[in-house]
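# Need the 3D shape of this:
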Amino acid sequence: MNTEIPTPTIEFEQLLSSTLRGARLARLLAQQQLQEWGVPYGCEFSDAVVSVVAELAANAVLHGHLPGRDFSLRLALGDVLRIEVSDARGERLPTPRPSAPGEEGGGLGLLLVEELVARWGVTERNPGKTVWAELPWPGTP
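A predicted model of the protein is given here:
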């Protein structure tokens, strides 16, 4: 018999246009949602979450875009804050790596994500993929 009581999850989810404007909006919405959950603007935790959302949303727009398809942002608050960004391209899996000399971009943002979060990964979905990251929640939801 399982007597463990699951921690309730509070969620925010938004579908966004797969454009640079949509990526910017994802960052702003995440920041606003954190404030609604009691996280002060500009604190270390808020800055880390906003940086992660900005990177994952930018990747969804730049590398996960398919014409006519949007991307989604989901924040789920339980014992940890889980950030999920889903896009329509499942064949382009993110890999954190430094750029080679003369190469444009190349995964440096994901190295930053690795430094800011407790763990992250990629989950396949149909269609596309979800890139997720988890950060320890600094307070009680």
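
# C-alpha from now on. contacts and neighbour counts both.
Noted.

# helix, strand or coil for the spatially closest residue to residue 24 that is not a sequence neighbour?
Spatial nearest neighbour of residue 24, chain neighbours left out: residue 54 (7.1 Å); criterion: CA to CA, 6 or more residues apart in numbering. Here residue 54 is recorded as helix under DSSP: H, G, I helix; E, B strand; the rest coil.

# Distance of residue 54 relative to residue 26?
Distance of residue 54 to residue 26, given as CA to CA, to the nearest Å: 7 Å.

# what about these two, which has more around it?
The residue with more neighbours, out of residue 54 and residue 26, is residue 26; 27 against 21, by other CA atoms under 10 Å.

# I'd guess that one is in a strand, am I close?
No - checked against three-state DSSP, residue 26 lies outside a strand; its state is helix.

# pretty sure it is touching residue 16, no?
Yes - at 7.3 Å, residue 26 and residue 16 qualify as touching, with contact defined as CA atoms under 8 Å.

# any shared contact partners between those two?
Common neighbours of residue 26 and residue 16, counting by CA atoms under 8 Å, 6 or more residues apart in numbering, are residue 73.

# Now do the strand or helix carrying residue 31: which elements does it pack against?
Following DSSP states H and E, one finds residue 31 within helix 20-36. Judged by 3 or more CA pairs under 8 Å, 6 or more residues apart in numbering; DSSP states H and E, the packing partners of helix 20-36 are strand 10-16, helix 44-63.

# want to try CSV for the ones you listed, with distance to residue 135 as columns?
Output for the helices and strands packed on helix 20-36, formatted as CSV (distance: least, CA to CA, whole Å):
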stretch, distance to residue 135
strand 10-16, 15
helix 44-63, 8
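
# Of these, which stretch is the most buried?
For the helices and strands packed on helix 20-36, the largest average neighbour count (mean count of other CA atoms under 10 Å) is found in helix 44-63, namely a mean of 21.

# could you give the angle of it to strand 10-16?
In terms of direction (axes from the mean of the first three to the mean of the last three CA atoms, to 10 degrees), helix 44-63 departs from strand 10-16 by 30 degrees.

# for comparison, sequence B:
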Amino acid sequence: MNQALPQPTQPARTFSQLLSSTPRGARLARLLTVTELQSWDAPPDLTERAELVVSELAANAVLHGRVAGRDFRLALAYTPPTEHLRIEVTDARGDRRPELPPYEPAPIGDGGRGLLLVAALADHWDCVPYPPSGKTVRAQLSTAWSSPTPQSLMESADAVKSEERSGVRDQQLVASRQRPARMETTKPLSASRVMNRPEPSGVFR
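Predicted coordinates for the structure are as follows:
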């Protein structure tokens, strides 16, 4: 009597990378997330949502979780059979835990507005300690996600963009005061050059 052979199950795909606590490191986290999920044949909708969530969490790690000489860590775990994704972003500032602000208009630069987008796009998110003094922000995503209303998503995205523009202006102002004036100009890095350039090594402690 012939018996059906058990179908092999696909193992969970995992990825982990230390990245510098800089705007470039945050951009690289987003690019690496998209690259890995595409290589794992994750659904496009899940990949797009993960890109937005990682972009926000990595930006928070750089802006609010940075300690001189420390990196932040991006970790992904994807389970193909259930199309379930876990995102973890770990930084060195366990004393600065993210808090979801009230869902109402707030002045630009108050901070935390992008977490509304994370809450809207993820099935669940939370923050746990990372000994001895860091923290890990975790987000769970799946294809069973219930889509929020377009208006709430647009309002959250607009808040993120406004906060990002404010943060960029602040960083440019600080940088202009810290470095002497220079005559030469530099060309911006393309996405391919960013991906090909080696990321400075570091030890997350």
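
# quick one: TM-score?
For these two chains in superposition, a TM-score of 0.84 is obtained (TM-score structural alignment, normalised by the length of the first structure); 131 aligned residues with a CA RMSD of 2.1 Å.

# related to what we said a few turns ago, right, and the helices and strands packed on helix 20-36 of the first structure - which one's nearest residue 71 of the first structure?
Residue 71 of the first structure lies closest to strand 10-16 among those, at 5.5 Å (CA to CA).

# corresponding residues in the second structure for that closest one?
Alignment of strand 10-16 of the first structure against the second structure: residues 13-19, by TM-score structural alignment.

# Thought residue 64 was touching residue 88 of the first structure, still the case?
Yes - using CA under 8 Å, residue 88 of the first structure is in contact with residue 64, at 6.1 Å.

# Might you report the residue contacts of the nearest residue to residue 118 of the second structure once chain neighbours are set aside?
Spatially, and ignoring its direct neighbours in sequence, residue 118 of the second structure is nearest to residue 53 (5.4 Å; CA to CA, 6+ apart). By CA under 8 Å, 6+ apart, the contact list for residue 53 of the second structure reads 117-118, 121-122, 139.

# For residue 36 of the second structure, see how far away residue 53 of the second structure is.
Relative to residue 36 of the second structure, residue 53 of the second structure is positioned 15 Å away (CA to CA).

# ditto for residue 42 of the second structure
From residue 42 of the second structure to residue 36 of the second structure the distance is 9 Å (CA to CA).

# Show me the strands in the second structure, by range?
Along the second structure, counting by DSSP state E, strands occupy 13-20, 71-79, 84-91, 124-130, 134-142.

# which one in the second structure is aligned with residue 37 of the first structure?
So, by TM-score structural alignment, residue 37 of the first structure is matched to residue 40.

# repeat for residue 114 of the first structure
If you follow residue 114 of the first structure across to the second structure using TM-score structural alignment, you land on residue 119.

# Pull out the buried positions in stretch 83-95 of the first structure.
Residues of stretch 83-95 of the first structure classed as buried: 83-90, 93-94 (neighbour count, 16 or more other CA atoms under 10 Å).

# so stretch 160-173 of the second structure matches what in the first structure?
Under TM-score structural alignment, there is no match for stretch 160-173 of the second structure anywhere in the first structure.

# Distance from the chain centre to that stretch, please.
Centroid separation between stretch 160-173 of the second structure and its chain, computed with CA atoms, centre = their mean, to the nearest Å, is 17 Å.

# How about stretch 15-35 of the first structure?
Distance of stretch 15-35 of the first structure from the chain centroid (CA atoms, centre = their mean) equals 10 Å.

# Next: stretch 84-103 of the second structure.
Relative to its parent chain, stretch 84-103 of the second structure has a centroid offset of 10 Å by CA atoms, centre = their mean.

# and the equivalent of residue 69 of the second structure over in the first structure, how far is that from residue 119 of the first structure?
Mapped onto the first structure by TM-score structural alignment, residue 69 of the second structure lines up with residue 68. The gap separating residue 68 of the first structure from residue 119 of the first structure is 31 Å, by CA to CA.

# now residue 55 of the first structure
Plainly put, residue 55 of the first structure is 15 Å away from residue 119 of the first structure if you go by CA to CA.

# same deal with residue 58 of the first structure?
Distance from residue 58 of the first structure to residue 119 of the first structure, by CA to CA: 19 Å.

# Looks like residue 107 of the first structure contacts residue 113 (just checking).
No - applying CA under 8 Å, one finds residue 107 of the first structure not in contact with residue 113, separated by 10.0 Å.

# Just want to know which of these two has more residues nearby.
Neighbours of residue 107 of the first structure and residue 113, each counted by other CA under 10 Å, are more numerous for residue 113; the result is 23 against 17.

# Distance check, that one against residue 129 of the first structure.
Noted for residue 113 of the first structure: a distance of 17 Å to residue 129 of the first structure, by CA to CA.

# buried ones in the helix ranked longest in the second structure?
Longest helix in the second structure by number of residues (criterion: DSSP state H): helix 150-178. Residues of helix 150-178 of the second structure classed as buried by neighbour count (16+ other CA under 10 Å): 153, 155-157, 159-160, 162-164, 167.
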